[in-house]
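S.K.: Quick one: sequence plus predicted model below, questions after.
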Amino acid sequence: MKYLFPLLALGLTAAPAHAASVSTTDIIATPDFSYGFEDLPQSSAFGSVVISGNITVMQVLGDPNGIWTSFPFPGQEGSRSWYPIGGDLGYTVIKTTDGADLSAFGFLSGNGEALGTVRTAHYSLRRDGVEVASGSYANSAEMSYIGFSDAIFDEIYLMSTSGPTDSFSFFGDRTRNTLAIDAIEMKLADAPAVPLPAGGLLLLSGLAAAGLLRRRG
């Protein structure tokens, strides 16, 4: 069953506000990019950044060597995933390596708590550093699919906490982030047509008319 939650876009910008949808069923039939961490070594002290093609995953404000790649999460794909061991006070950022815009993003989401434990995961979709949508979802210790669509963005901030905070700035009293992720998939946004301003259309019409008169003269 698909659950959709409309989200109000945030950020002070003159552009129209974008909406986003969150789904618990796979929304990307044919991803442009995908990554499952299977090429990573078995480690409980992996570094904080991994780049695979046009997908970059990094841990921000956390332990620089604190990713557990081989923690066995129920529901994960394969034998590797991305988990900040023991939790940290940072957050995970996933983005396109070349800065390309996305129209949809999906992944398997879980937490490193005991089985049956549900935490609150927070997300922020951003484009060129400006937040376009944000919100939260229930995040179980058993990995399950989460997808975002109906927005244009180039990176996503993620964290899973036991408290209500959704701040992606560092605060010492924030509860620890225990987000685990796997099986990332991305869909590129189609480049929108750029309409000419009304003045530009009038100018082109005038030039065309002048050319026509010149031919007749």
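M.R.: Nice, thanks for sending it over.

S.K.: use CA for all of it now, contacts and neighbours both
M.R.: Noted.

S.K.: nearest spatial neighbour of the residue positioned nearest the centre of the chain, skipping sequence neighbours?
M.R.: To find the centre residue of the chain, average its C-alpha atoms and take the closest one (CA atoms, centre = their mean): that gives I156, at 2.9 Å. In space, and not counting its chain neighbours, I156 is closest to L125: 4.6 Å by CA to CA, 6 or more residues apart in numbering.

S.K.: sorry, back to before: test my guess that the residue nearest to the centre of the chain contacts D128.
M.R.: No. No contact is recorded between I156 and D128 when judged using CA atoms under 8 Å, the distance being 11.2 Å.

S.K.: Distance from stretch 153-169 to the middle of the chain?
M.R.: Stretch 153-169 has its C-alpha centroid displaced from the chain centroid by 11 Å (CA atoms, centre = their mean, to the nearest Å).

S.K.: this is the comparison structure:
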Amino acid sequence: MTKLVFIFSCLLAFGANAGLIVNTTDFIDESNLTHFNGFEGFSNTFKSGKNYYEEDGIQVRQIFAQPGNDIALGFSLEGERSWYPNGGDYGYTEITMASGAEFTALEFLFLGPNLNNLAVHYSLWNDGQVVFEGALDIGKKERGVLGFEGGGFDQLFVRSGHRAASIFDRSSNGLNIDSIQVISATPTPVPEPSSIAILALGLVAIRLWKVNSVHQ
């Protein structure tokens, strides 16, 4: 396999994202993963566009797919099926958790198109803001692993393209992915309105008790 070489990897945020690490080897221990998507639950084609394919809580969709070019069985990397834009497209793949939770770690298998001078481009987002992006140089029909650990992101965009391409430039894409492994952070539950009201009443009661105690 052609040696994987980083073209560029730019950290765009600090704090929690400062520790984000890009991996090109399998790094998630199966005993620790919380979700797995092997694309084994759909038929030979899956409609592109607004439709999400969801398996074990992991959502995947193809954005800006070509009309009529649906997601196909493709060249399976593991198991019987994988995620591949049939005939290629000018879009990219989005990966999120159905729960909206952040990823603590994520990795997947990939197969590049039958072309030279390509890269796998990736862009990680959190709450609608880009936090990390870069690209990985790949060879013709190269197979590999790409993953991210360190948390701080809830959305991944990924695609293949020439080395000077970017995620959103609408140039040619033909990336095949499979076996998405995830360690997901538990989403913080939002209190129900009734719980908030009870809490507020409790705080008011405590305040009144303290005031009353001072004046006694």
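M.R.: Good, I have the coordinates. Source: prediction; values computed, not measured.

S.K.: Work out the TM-score between the chains.
M.R.: Here the TM-score for the pair of chains, by TM-score structural alignment, normalised by the length of structure 2, is 0.73; 186 aligned residues with a CA RMSD of 3.2 Å.

S.K.: ok, the residue nearest to the centre of structure 1 - contacts?
M.R.: Taking CA atoms under 8 Å, 6 or more residues apart in numbering as the contact definition, I156 of structure 1 lies against 93-95, 123-126.

S.K.: With S99 of structure 2 instead?
M.R.: Applying CA under 8 Å, 6+ apart, we find S99 of structure 2 in contact with 57, 187.

S.K.: so what corresponds to it in structure 1?
M.R.: Alignment of S99 of structure 2 against structure 1 is given by TM-score structural alignment, with D98 as its counterpart.

S.K.: In three-state terms, label that match for me.
M.R.: When the structure is split into helix, strand and coil by DSSP: H, G, I helix; E, B strand; the rest coil, D98 of structure 1 lands in coil.

S.K.: Kindly report the same for S48 of structure 2.
M.R.: coil.

S.K.: So which residues of structure 2 form helices?
M.R.: Remark: helices assigned in structure 2 by DSSP state H are 193-215.

S.K.: Tell me how many other residues crowd A185 of structure 2.
M.R.: Each residue near A185 of structure 2 was counted by other CA atoms under 10 Å, and the total is 16.

S.K.: which ones are touching it?
M.R.: Contacts were defined as CA under 8 Å, 6+ apart; by that measure A185 of structure 2 touches 101-104.

S.K.: Tell me which two of those sit farthest apart.
M.R.: When those are compared pair by pair using CA to CA, the farthest-apart members prove to be A101 and T104, with a separation of 9.3 Å.

S.K.: out of these two, which sits in the busier spot?
M.R.: Neighbours of A101 of structure 2 and T104, each counted by other CA under 10 Å, are more numerous for T104; the result is 19 against 16.

S.K.: What separation is there between the closest residue to that one other than its chain neighbours and K210 of structure 2?
M.R.: Spatial nearest neighbour of T104 of structure 2, excluding adjacent residues (CA to CA, 6+ apart): G151 at 4.0 Å. Using CA to CA, to the nearest Å, one gets 43 Å for the distance from G151 of structure 2 to K210 of structure 2.

S.K.: Of the two, give the one with the bigger neighbour count.
M.R.: More neighbours surround G151 than the other of G151 of structure 2 and K210, with 21 against 11 (other CA under 10 Å).

S.K.: I figured that one was touching L20, is that so?
M.R.: Yes. The pair G151 of structure 2 / L20 is scored as a contact, 6.5 Å apart, by CA under 8 Å.

S.K.: on that earlier part again, run through the residues that contact the residue nearest to I156 of structure 1.
M.R.: Contact criterion CA under 8 Å, 6+ apart gives 131-134, 153-157 as the residues in contact with L125 of structure 1.

S.K.: Neighbour-wise, which one of these leads?
M.R.: Looking at these with neighbours defined as other CA under 10 Å, the largest count falls to F153 at 29 neighbours.

S.K.: in terms of contact, does F170 of structure 1 touch L89 like I think?
M.R.: Yes. The pair formed by F170 of structure 1 and L89 meets the contact definition of CA under 8 Å, at 7.2 Å.

S.K.: Show me where structure 1 has its strands.
M.R.: 21-23, 33-35, 49-52, 55-60, 67-68, 83-84, 91-96, 102-111, 118-127, 130-140, 144-153, 155-161, 179-188 (DSSP state E).

S.K.: For those strands, give me CSV that also has distance to R215 of structure 1.
M.R.: Below are the strands of structure 1 laid out as CSV (distance: least, CA to CA, whole Å):
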stretch, distance to R215 of structure 1
strand 21-23, 54
strand 33-35, 52
strand 49-52, 57
strand 55-60, 54
strand 67-68, 71
strand 83-84, 70
strand 91-96, 51
strand 102-111, 47
strand 118-127, 48
strand 130-140, 50
strand 144-153, 46
strand 155-161, 53
strand 179-188, 45
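
S.K.: any idea which of these is most buried?
M.R.: Across those, averaging neighbours per residue (mean count of other CA atoms under 10 Å) puts strand 83-84 on top, at a mean of 30.

S.K.: which ones are touching S144 of structure 1?
M.R.: For S144 of structure 1, the contact set (CA under 8 Å, 6+ apart) comprises 24, 75, 108-110.

S.K.: now structure 2: which of those match?
M.R.: Taking both residues aligned by TM-score structural alignment, their matches' CA atoms under 8 Å as the threshold, the shared contacts between this structure and structure 2, drawn from the contacts of S144 of structure 1, are 24, 108-110.

S.K.: Tell me the one among the residues you listed nearest to G66 of structure 1.
M.R.: When the kept ones among the contacts of S144 of structure 1 are compared for distance to G66 of structure 1, the smallest value, 17.1 Å, is given by G110; criterion: CA to CA.
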